[in-house]
Structures are given as structure tokens and as C-alpha cells.
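J.: I'd like to go over a predicted model; first the sequence, then the structure.
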Amino acid sequence: MPACGKCNQSKGNSYWKDWILADVKLSPKNRNVENLVDIIIRLEKYESWSNPKRIDFEVIVGKETWEKHWENCERLHKVMQESQQLSDEIKQTIETWINKSDAGI
């Protein structure tokens, strides 16, 4: 099923309907998404439109390669979070400097 990046990460390898109704972080049920029944009906119609093929990437590329891919992904996310924190600190430092400059300090 089509999903945004954060939802897709939350969903992981679980079946879309199981994830939607699950008590996991970012699931539509957990986020109290309105009209959840309507959304499920639309997705079931979408799914029945074609015969979707489930692809097990780990089987295709191998367990070691697949695990390495997710390790890289986790490292990348960690570095991006660290970069955002540093960027926020820089922004705050610059704002403080500008405010002191404007006040003549």
C-alpha cells in the first residue's frame, strides 16, 4: 500500500490492515485518525483492484545484505538527528547574538 515514509517505517513488514488497527507508534488507530473504517474500505478496494505481489527483499538480496542496509539506514537517521540538533543550536546562538547586537550589548 502507498504510505508516507514515517508511516511506512512504523508499518515495517506488517500487513497494512494489521498495522492500521494495531497499538503501535504512528498507527492510524493510535493517532485516532478519523474515518478509519472508510479508509480501510478504500484500501481494500484498492487492494482488490489488482493482485498485489508481496516481495520479501531479505530473501531476494540475502539476510546479511538486508541487515547491512537497515544498519546503514539507522546510522543515517542518527547522523541526521545529530545534524538537526546542531543546526538548532547554531540557530539559537545566532538569534541570541542578533538580539544582543540589536540591544547594543
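T.: Now that the structure is in, tell me what you want to look at. Numbers count the residues shown, from 1 in each chain.

J.: contacts and neighbour counts: CA atoms only from here.
T.: Noted.

J.: which residues in the chain form helices?
T.: 5-11, 16-20, 36-49, 57-61, 63-103 (DSSP state H).

J.: now these in TSV, with mean neighbour count?
T.: TSV is the format used below for those (neighbours: other CA atoms under 10 Å):
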stretch	mean neighbour count
helix 5-11	14
helix 16-20	17
helix 36-49	12
helix 57-61	11
helix 63-103	12
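
J.: name the residues that touch stretch 45-52?
T.: For stretch 45-52, the external contacting residues (CA atoms under 8 Å, 6 or more residues apart in numbering) are M1.

J.: that stretch: how far from the chain's middle?
T.: 24 Å (CA atoms, centre = their mean, to the nearest Å).

J.: go on, stretch 90-103?
T.: 34 Å.

J.: now do E95 against P2, distance only.
T.: E95 sits 40 Å away from P2, going by CA to CA, to the nearest Å.

J.: I39 now?
T.: Using CA to CA, one gets 13 Å for the distance from I39 to P2.

J.: put this beside the first:
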Amino acid sequence: MRFRKPLTILSRTSSVTNSFVQAILPAIEPTPDEIAEALAILGMTPKTITCAYCGTASTDWDHLCPLVKGKRPTGYITEIRNLVPSCGPCNQSKSGADWHVWMTGTAKGSPRTKGVTDLEARLGCLKRYVAWGQVRPLDLRVLGGAELWDRHWANLEALTAGMREAQLHAAQLRENIVGRLKGSAGLSSG
């Protein structure tokens, strides 16, 4: 059994970045009729919802077009036309990848690597869903206002710089603590 390495302050930068993205993106709550229409396009009903990618039990709604790429919003938002039912493993495996590339690719946990037998039918169904949804990325900088947009990302950069500085300080503090514990025979020398 391995000992877990201690976390660093910087190991949380992706969570902070994701928070900065999620904080500005709208989420449009679908009506029951909109959900029913979306499911019908996928060949499902509210009682027969399965993962659109692999067909197992659905646990999540996954963003077909990812919200984040390269640590910035893609312009897609949370709306029913950009959401499909997904199982947890597919949602996690797909992450921010393009759905078609991921489904047909060799990523661990992709439908192709899972051996999904009706993969071509699922791809066709999702292509019809995309054509129905007509989801396009929004110009969020224009919609939000360029000055506010730029200040928002400057705030993230300042916070990340502060996290880097805090990590340097924390590393020195940890080194001092470990050194003093070893010096007082509080730790084994291994």
C-alpha cells in the first residue's frame, strides 16, 4: 500500500479555474416539455433514460459540447440542447473532449474501448441530436462586457499568482516543521 503524497496549494488551481468559469456561465433550467422533446430525439422517455454514449443506467446530464477548454469558457452553456443523459464513468472519461472524437477514440472508458456494440447507432442518434439542438458557442466576452470580462480573468491570474507564492511559503514552512521533528526524534529518518 502506498502513502498518499501531501496535497499542495497548487494542486487546486484547476478547481479554482473551474470555479471562475462556472461562476459566470448561465444555466437555463429546461421545462418538462423541453426535457421530453430532447429525450424523444435520443429515442428515450423520462422512464427509459440511459446513457446516450454507452446505454447503461444514466446518472448525470453531460455537456455534449464542453464548457471549458484551455482554462477558459468555450462559449457553450448549460441548456437542454447541450445536455445528454450519461453514466458517471462516461461523463468522467469524456471530460472536456469532443464527444465524437471521444466516443470513437481510444481513451480509457470511451464507448469504443468499452466495446459498445451499437456504437454506430449511438453516433447517428447524437448527430441527429446535435442537428436538432443547433447549439452554437456564444461570445461571452461581448455578452458580459469586455471590461468586466478582462477584469474577471485578471482576478483569476492574481489569485493563481497568490497561490504560487503561498505554495513557496508553505513548502518552506513544511521543511522547517519536518526538520525540527527529525531533530527532536519525532520522525524516523526514512
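T.: Everything's here; your move. The shown structure was predicted, so the numbers you read here are calculated from the model rather than taken from an experiment.

J.: for the residue mapped onto L168 of the second structure from the first structure, give me its contacts.
T.: Structural alignment (TM-score structural alignment) places L168 of the second structure against Q85 in the first structure. Going by CA under 8 Å, 6+ apart, Q85 of the first structure touches no other residue.

J.: for K100 of the first structure, see how far away Q85 of the first structure is.
T.: 23 Å.

J.: can you check K11 of the first structure too?
T.: Relative to K100 of the first structure, and taking CA to CA, K11 of the first structure is found at 47 Å.

J.: go on, W49 of the first structure?
T.: 62 Å.

J.: then I90 of the first structure?
T.: Separation of I90 of the first structure from K100 of the first structure (CA to CA): 15 Å.

J.: likewise for S48 of the first structure?
T.: Taken as CA to CA, the span from S48 of the first structure to K100 of the first structure is 62 Å.

J.: how about W19 of the first structure?
T.: Applying CA to CA, the value for W19 of the first structure to K100 of the first structure is 50 Å.

J.: do V61 of the first structure as well
T.: 56 Å.

J.: how far is stretch 3-23 of the first structure from where the chain is centred?
T.: Distance of stretch 3-23 of the first structure from its chain centroid, counting by CA atoms, centre = their mean, is 9 Å.

J.: oh sorry, the question was meant for stretch 96-105 of the first structure
T.: Worked out by CA atoms, centre = their mean, stretch 96-105 of the first structure lies 39 Å from the chain centre.

J.: show residues contacting that stretch.
T.: With CA under 8 Å, 6+ apart as the test, stretch 96-105 of the first structure has no contacts from any other residue.

J.: rerun at 10 Å
T.: Residues from elsewhere that reach stretch 96-105 of the first structure (CA atoms under 10 Å, 6 or more residues apart in numbering): 90-95.

J.: end-to-end on stretch 130-149 of the second structure?
T.: 29 Å.

J.: over to stretch 128-148 of the second structure?
T.: 37 Å.

J.: and for stretch 16-36 of the first structure?
T.: 13 Å.
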